[in-house]
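Asker: Any chance you can model this:
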Amino acid sequence: MKSPAFEYLQAQDIADAMSAYDSAEGDAVYLSGGHSVVPSLALRLQAPALVIDISRISALSGISLEDGWLRIGAMTRHVQAMNDPLIAAHAPLFAAAAPFVAHPAIRNRGTLGGSLAHADPASEFPAAAVAMRAELEIVSPQGIRRVPADDFFKDIYETAIEPGEILQAIHVPCPVPGQMIGFDEIARRRGDYAMVGAAVQAVTTDGVADDVSIALFSVGDRPTRAVSAQAVLTGSPIDGAAIAEAQAALCDDLDPPDDPQFPAHMRLHLARVLLGRILTNLKVVA
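Answerer: Predicted coordinates for the structure are as follows:
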């Protein structure tokens, strides 16, 4: 299919983009990397009067350390998330997740902010953001606010971004001593959407887990925090017995969709297998 006719505007800055959105009376869509918006236009899932290209706005770019947080501009490409040394050191779950995202051609153009704003429940970066307890910087005509990742993802393809607002940056708290991470997914083929995936961050002292953060994806309508599994692991060594208990606890955390070709009990089984694999192979990052 082909997209319906629309007007196109290359915004010069954020104020220009939001002014154009307001002038279109909301009948507009922002375009960054294009790997979510363009297919939806082609399939006529969206039919805006105006497409506002925000890809060249300088305020949406850049990666920097600020007061114990890594600030990542929303226009950061997937390939940058995979290769940038600051992201590798201070937002390691983004770096770990990036190789699983689609294929090189898409990673070269797709943006981190676009992936988070699109909020596909099978996407890797949203779960990584939740596991790292990132905060999302949203700009509107009224100012800037930061929303914790746990509160940012509302439903399938739905976030805390209100119409006309723009996701400007992602803030990730810098790693602390004893911090470990793990990321993996199960997919039919490399680059396919995951059947189930998980991002894990843990902090240990003398072999005991002080803090555990687990987010699974492709198991519900948004990244899913495994609260019960986290509680099992916190305060104990992450050993075989604790891992087995955490795997069992996933039945309290997950209510995956039932599909004739992929029943819920199978997705839950794969989530347990995957969590065990990740917890057994956690990598120290700080």
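Asker: going forward, measure contacts between C-alpha atoms and count neighbours the same way
Answerer: Fine.
Asker: residues contacting G73?
Answerer: Contacts for G73 (Cα atoms under 8 Å, 6 or more residues apart in numbering) come out as 59-63, 113, 168-170.
Asker: Buried only: go through these for me.
Answerer: Buried members of those, scored by 16 or more other Cα atoms under 10 Å, are 60-61, 63, 113, 168-170.
Asker: show me the contacts for the nearest residue to V196 once chain neighbours are set aside.
Answerer: Nearest non-adjacent residue to V196, counting by Cα to Cα, 6 or more residues apart in numbering: S218, 5.0 Å away. By Cα under 8 Å, 6+ apart, the contact list for S218 reads 121-123, 194-197.
Asker: If we use 10 Å, what do you get?
Answerer: Taking Cα atoms under 10 Å, 6 or more residues apart in numbering, we find S218 in contact with 120-124, 127, 185, 193-198, 224, 256-257, 267, 271.
Asker: Over to I87?
Answerer: Residues in contact with I87, defined by Cα under 10 Å, 6+ apart, are 63-64, 70-72, 80-81, 93-96, 172, 174.
Asker: about what we covered before: do you know how far the residue nearest to V196 is from C251?
Answerer: Distance of S218 to C251, given as Cα to Cα, to the nearest Å: 15 Å.
Asker: go on, T204?
Answerer: Distance, T204 to C251, using Cα to Cα: 25 Å.
Asker: quick revisit: for the contacts of I87, please prepare CSV with the additional fields secondary structure and distance to S213.
Answerer: Compiled in CSV, the contacts of I87 are given as follows (DSSP: H, G, I helix; E, B strand; the rest coil; distance: Cα to Cα, whole Å):
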residue, secondary structure, distance to S213
I63, strand, 24
S64, strand, 24
L70, strand, 18
R71, strand, 20
I72, strand, 21
Q80, helix, 24
A81, helix, 21
L93, helix, 12
F94, helix, 15
A95, helix, 17
A96, helix, 15
V172, strand, 14
C174, coil, 15
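Asker: Proceed likewise with the subsequent sequence, for comparison:
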Amino acid sequence: MIPATFDYVRAGSIDEAVAALVEHGDEAKLLAGGHSLLPLMKLRLAAPEVIVDLGRVDELRGICEADGHIAIGAMTTHDAVTKDPLVQQHCGVLADVTKTVGDAQVRHRGTIGGAIAHGDAASDLPSLLLALDGTVVVQGPDGRRNIRAADLFVDYLETSIGEDEVVVEVRVPKLVGDWGWRYEKFGRVAQAWAIVGSCALVKRSDGTIEDARIGLTHMGTTPLRATATEAALRGASTDAIADAADQAAEGTSPPSDLNATPAFRGHLARVLTRRALTAAAG
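Answerer: Modelled structure (predicted):
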């Protein structure tokens, strides 16, 4: 449980962090909260030669409202997200899901940018960002660019963020209208990674479901949308939830491990999606 030796760079700004990544290339890794990177290093599953610490980059912290969305600095902790009035008022589902991340220690140290950039399909926040149609802003040597959540997650622990890019902020839309939501996840023990999770957002209008968005956790190598269920619900009544939820696992390729077989994960996806939709639809 002792990591390999590495050099340490403490960045004082985003520009300094980018410069360090450019200088050291794929030998360098960014350190945010450390709850994803450090365990991998201790197990020798990752052995970066250079660690670039973002802990002193204050411009990466904070939450503000801008152009119809909520902008959250990448180094903002999970605990700060759950308690922020803007998040609670305009995107309450983000606060609710973030409360389920790890335990109090993890939430006080872990960061939203680190959790998203790690790209773990078993993590709670990537599937929520996908369901929200959120955006990640990154900065590299050529400036800043926006990456839609739909384009962000490429493969297992792989994202479209460049090796010389730093996540600057995470943007989520304000939920305008009669939205309800619920996140249901099943884990082996409390505070563990989700064996399967389902995050449902339902927009109601005149007694019907105007829009439905469902993000699935740990149902493939990347977070996924339950697109068949979403399509079946749009314009339908809440009576359609049970039948639509039965399609939640369509198009997925759930992994097999010590905790669950693919068939069991498919069953969980259907059950958890039905529960989440029922609660979200009120």
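Asker: hang on, the earlier thing: closest one of the buried ones among the contacts of G73 of the first structure to D150 of the first structure?
Answerer: The nearest member of those to D150 of the first structure, counting by Cα to Cα, is I170 at 13.2 Å.
Asker: Next up, identify which helix or strand the closest one is on.
Answerer: Element membership of I170 of the first structure, judged by DSSP states H and E, is strand 166-173.
Asker: average gap between that strand and the second structure?
Answerer: Following superposition, strand 166-173 of the first structure is found to deviate from the second structure by 0.8 Å on average (mean Cα distance after the TM-score superposition for the first structure).
Asker: what lines up against L279 of the first structure once you look at the second structure?
Answerer: Matched to the second structure by TM-score structural alignment, L279 of the first structure sits across from L277.
Asker: Return the residues in contact with that match.
Answerer: With contacts defined as Cα under 10 Å, 6+ apart, the neighbours of L277 of the second structure are 180-184, 198-202, 212-214, 233, 238, 241-242, 244-245.
Asker: what do you get for P173 of the first structure?
Answerer: With contact set as Cα under 10 Å, 6+ apart, P173 of the first structure has these partners: 65-71, 90-91, 132-135.
Asker: Keep only those of these that are in strands.
Answerer: Members of the contacts of P173 of the first structure lying in strands (criterion: DSSP state E): 65-66, 69-71, 135.
Asker: Would you format those residues as TSV with neighbour count included?
Answerer: Shown next, in TSV, are these (neighbours: other Cα atoms under 10 Å):
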residue	neighbour count
L65	15
E66	12
W69	18
L70	23
R71	27
E135	23
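Asker: from the residues you listed, which two are the most distant?
Answerer: Farthest pair in those (Cα to Cα) is L65 and E135. Separation: 14.2 Å.
Asker: I figured L43 of the first structure hits P4, correct?
Answerer: Yes: in this structure, L43 of the first structure is within contact of P4 by Cα atoms under 10 Å, at 9.4 Å.
Asker: all helices for the stretch 101-250 of the second structure, in order.
Answerer: For the stretch 101-250 of the second structure, the helices defined by DSSP state H, counting those that start in this stretch cover 104-109, 112-118, 124-131, 149-152, 227-233, 241-245.
Asker: Return the mean post-superposition distance for the first one against the first structure.
Answerer: With both structures laid over each other, helix 104-109 of the second structure and its partner residues in the first structure are 0.8 Å apart on average (mean Cα distance after the TM-score superposition for the first structure).
Asker: got the buried residues for that helix?
Answerer: 106-107, 109.
Asker: Can you tell me which of the residues you listed is closest to G162 of the second structure?
Answerer: R109 (24.4 Å).
Asker: Provide a list of residues in contact with that closest one.
Answerer: Neighbour list for R109 of the second structure: 32-35, 75-80 [criterion: Cα under 10 Å, 6+ apart].
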